[in-house]
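Undergrad: can't give you the sequence, but here's the structure:
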């Protein structure tokens, strides 16, 4: 019987992890299907185009066309169109889009204008390459994240993240319209049929948090008979990449593997986690988290290549099997 593996997350950390899951499945000869429930809350409109950073990071990485040096966008990019848009004043100079990347955004926007759902756009974009996984938006509704600032104002998450490098003091994050959003059929179906659910080492506040906040999705996860195992994106008290520490600080959570696990909570106490993987640098978190009802293990977390990524995926699946 085909094992259904569901990964929850978004962004570069999630992309690397899903590549590891795919690699492990191939190496082990497993009969498995990989579904990814992707954060859509950092999507936004630029120059009349719908941009979807978390989805595109996954799409390009799984397709093998991502820019591994910059960590975002397509490999071999040029940026002539972005420069021209900046001259015309229709796109901010601080948000650069490559020409190949713009092709994706134009196609996405054209299909959305025709009335297609985000789910169908995901399907069409993913059909171009052999991804080895199926990507599902958490919701087909727009739920863009805005950042609440200390001065009482708010700005779009992308402006805070890209332009200001998360340096403006923030007090919280809000997804406009999320209370009316509905889970996409693909996301809900994947969770319902899952044999294993893995929380990727994604930003817990702005990547995984909005997925959990889509009405019905958190409850679907909590009620699932599948074991839920999370992978820490924090090693030795520091974020692996990005500025997740600024997001954690904004909502009063310490930047540590243990604090993020407690934020998700133990399933037995109404939270999400059955198991949690931390780096070998965070061995002191194991005993307290186990006492809190989360089976925790130390493993090498750094995903430097196909071997280390596949090993991490194997460790996550093994922990899921053990806590089942």
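TA: Yes, it's here. Treat the numbers as computed from the prediction; the structure is a model and nothing was measured.
Undergrad: going forward, measure contacts between C-alpha atoms and count neighbours the same way
TA: Noted.
Undergrad: so residue 324 makes contact with residue 228?
TA: No. Using Cα atoms under 8 Å, residue 324 makes no contact with residue 228, being 9.0 Å away.
Undergrad: what about those two, which has more around it?
TA: Relative neighbour count places residue 228 above the other of residue 324 and residue 228, with 29 against 14, counting by other Cα atoms under 10 Å.
Undergrad: can you pull the contacts of the more buried one?
TA: Listed by Cα atoms under 8 Å, 6 or more residues apart in numbering, the contact partners of residue 228 are 196, 197, 198, 199, 272, 273, 274, 275, 320.
Undergrad: Now intersect those residues with the strands, please.
TA: 196, 197, 198, 199, 275 (DSSP state E).
Undergrad: Relative to residue 153, which of those is nearest.
TA: Each of the ones in strands among the contacts of residue 228 was scored against residue 153 by Cα to Cα, and residue 199 proved nearest at 31.8 Å.
Undergrad: where does that closest one sit relative to residue 74, distance-wise?
TA: Distance of residue 199 to residue 74, computed by Cα to Cα, to the nearest Å: 25 Å.
Undergrad: of the two, who's got more company?
TA: residue 199 (26 against 23).
Undergrad: Just the element for the nearest residue to the more buried one once chain neighbours are set aside, please.
TA: Once flanking residues are discounted, residue 199 sits nearest to residue 230: 4.3 Å by Cα to Cα, 6 or more residues apart in numbering. For residue 230, the element it lies in under DSSP states H and E is strand 228-231.
Undergrad: then this one, side by side with the first:
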């Protein structure tokens, strides 16, 4: 019998978790049917083209096209186009490689033709040979806006141009209140037997997905076993600004903060072995807890962690 697994994913951590699940699902005797809901709130227009950084990171990672050294962008890519744009006086702080430009050109052309973004995502995933379907939370435009000590910034301005240095005072998802969830996202949640929150930034990656009207409620009411993987190792992130952002919001970077942010949405929390001292406190909140090696460097690391998460969930289901 097939078990439906749904991953909520954003950023590099989400892409690594997706790859781990894809490696598991590739086995002939695998009984897991995996789908991924990605973050669209980092999307922004550059040089007249619509760029979807998190969705593309997922797509490139799953298809084996990711630049593994950067964690984003395409492997074996050049910067001829960007260099020429810079020579023409364009602002080029957002790096887009030559091969990467083709993805953005295709997406933008199809959007101008009135094609649903979800359909465009499916077309791109098929073209790249993605082993897992990537689902958009909404076909509407939702964009992260950060109120910082240097003014309002888009997420890409904060993350890429300013290198995460401004202090984030508040986070908003413009367009979220008016957005409609995709039927694919609602169906994936409804069908799920297991829902996994990837070790992504809970505020701006997973938070952006949950900001889409209807998705948080659907997950809260889901019959699935729901598990989150903490993005923190010893109170710090491996990559990205999640630790700094939580501290700026008055939260600490312990596993308990992750439990609080996902209150009512998860049944279990997986934390790193270095944070094992928090297991009892997590369980006192009514959650099941597991300490594991959560650092994902190699493909073997990614698969091992996701296999451990799946085995933990299945053990939960048979335990009294």
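TA: Yep, that arrived. Predicted model, so just to flag it, every value in this text is computed and none were measured.
Undergrad: Work out the TM-score between the chains.
TA: Scored against TM-score structural alignment, normalised by the length of structure 2, the superposed chains reach a TM-score of 0.95; 317 aligned residues with a Cα RMSD of 1.4 Å.
Undergrad: Closest one to residue 302 of structure 1 out of the contacts of residue 228 of structure 1, please.
TA: residue 199 (16.0 Å).
Undergrad: Can you find the partner of that closest one in structure 2?
TA: Under the alignment (TM-score structural alignment), residue 199 of structure 1 pairs with residue 197 of structure 2.
Undergrad: now swap in residue 181 of structure 1 and tell me
TA: Match for residue 181 of structure 1 (TM-score structural alignment): residue 179.
Undergrad: Contacts only, for that match.
TA: So residue 179 of structure 2 contacts 138, 139, 140, 141, 142, 212, 213 (Cα under 8 Å, 6+ apart).
Undergrad: With residue 175 of structure 1 instead?
TA: 41, 143, 144, 145, 146, 210 are the contacts of residue 175 of structure 1 under Cα under 8 Å, 6+ apart.
Undergrad: Check whether the second one sits in a helix, strand or coil.
TA: Same thing as residue 143 of structure 1. coil (DSSP: H, G, I helix; E, B strand; the rest coil).
Undergrad: Please tell me I have it right and it contacts residue 179.
TA: No. Using Cα under 8 Å, residue 143 of structure 1 is not in contact with residue 179, being 9.1 Å away.
Undergrad: Compare those two (neighbour count), which wins?
TA: With neighbours defined as other Cα under 10 Å, residue 143 of structure 1 and residue 179 compare such that residue 143 has more, 23 against 11.
Undergrad: Now do the same for the more buried one: its match in structure 2.
TA: Match for residue 143 of structure 1 (TM-score structural alignment): residue 142.
Undergrad: Just confirm residue 67 of structure 1 contacts residue 75, I think it does.
TA: Yes. Using Cα under 8 Å, residue 67 of structure 1 is in contact with residue 75, at 4.1 Å.
Undergrad: residues near residue 250 of structure 1, how many?
TA: Residue 250 of structure 1 has 20 nearby residues by other Cα under 10 Å.
Undergrad: Now check structure 2 for the residue matching it.
TA: So, by TM-score structural alignment, residue 250 of structure 1 is matched to residue 248.
Undergrad: Which parts of structure 1 are strands?
TA: Counting by DSSP E, one finds strands in structure 1 at the ranges 3-9, 32-38, 44-46, 49-51, 134-137, 145-149, 154-156, 170-175, 196-199, 228-231, 234-235, 238-239, 275-278, 295-298.
Undergrad: superposed on structure 2, where does the fourth one end up, distance-wise?
TA: Put plainly, it is strand 49-51 of structure 1. Once fitted to structure 2, strand 49-51 of structure 1 is off its aligned match by 0.5 Å on average (mean Cα distance after the TM-score superposition for structure 1).
Undergrad: for the stretch 1-150 of structure 1, what spans make up the helices?
TA: With helices called from DSSP state H, counting those that start in this stretch, the stretch 1-150 of structure 1 shows them at 11-28, 53-63, 80-88, 99-113, 118-126.
Undergrad: Among those, which comes closest to residue 154 of structure 1?
TA: helix 53-63 (20.4 Å).
Undergrad: The match of residue 250 of structure 1 contacts residue 168, correct?
TA: Yes. Counting by Cα under 8 Å, residue 248 of structure 2 touches residue 168, with 6.2 Å between them.
Undergrad: Number of residues surrounding residue 53 of structure 1?
TA: Counted with other Cα under 10 Å, residue 53 of structure 1 comes out at 21.
Undergrad: just residue 264 of structure 1 next, same as before
TA: 18.
Undergrad: Look up how far residue 218 of structure 1 lies from it.
TA: 11 Å.
Undergrad: How about residue 38 of structure 1?
TA: Remark: distance between residue 38 of structure 1 and residue 218 of structure 1 (Cα to Cα) = 14 Å.
Undergrad: Common neighbours of those two, please.
TA: Common neighbours of residue 38 of structure 1 and residue 218 are listed as residue 211 (criterion: Cα under 8 Å, 6+ apart).
Undergrad: Which one of the two is surrounded by more residues?
TA: Legend: neighbour count by other Cα under 10 Å for residue 38 of structure 1 and residue 218, higher for residue 38 (25 against 16).
Undergrad: The more buried one contacts residue 12, correct?
TA: No. Residue 38 of structure 1 lies out of contact with residue 12 (Cα under 8 Å); the separation is 11.7 Å.
Undergrad: how many degrees apart are the longest helix out of those in structure 2 and strand 32-38 in direction?
TA: Longest helix in structure 2, counting residues (DSSP state H): helix 299-318. For helix 299-318 of structure 2 against strand 32-38, the angle by axes from the mean of the first three to the mean of the last three Cα atoms, to 10 degrees is 110 degrees.
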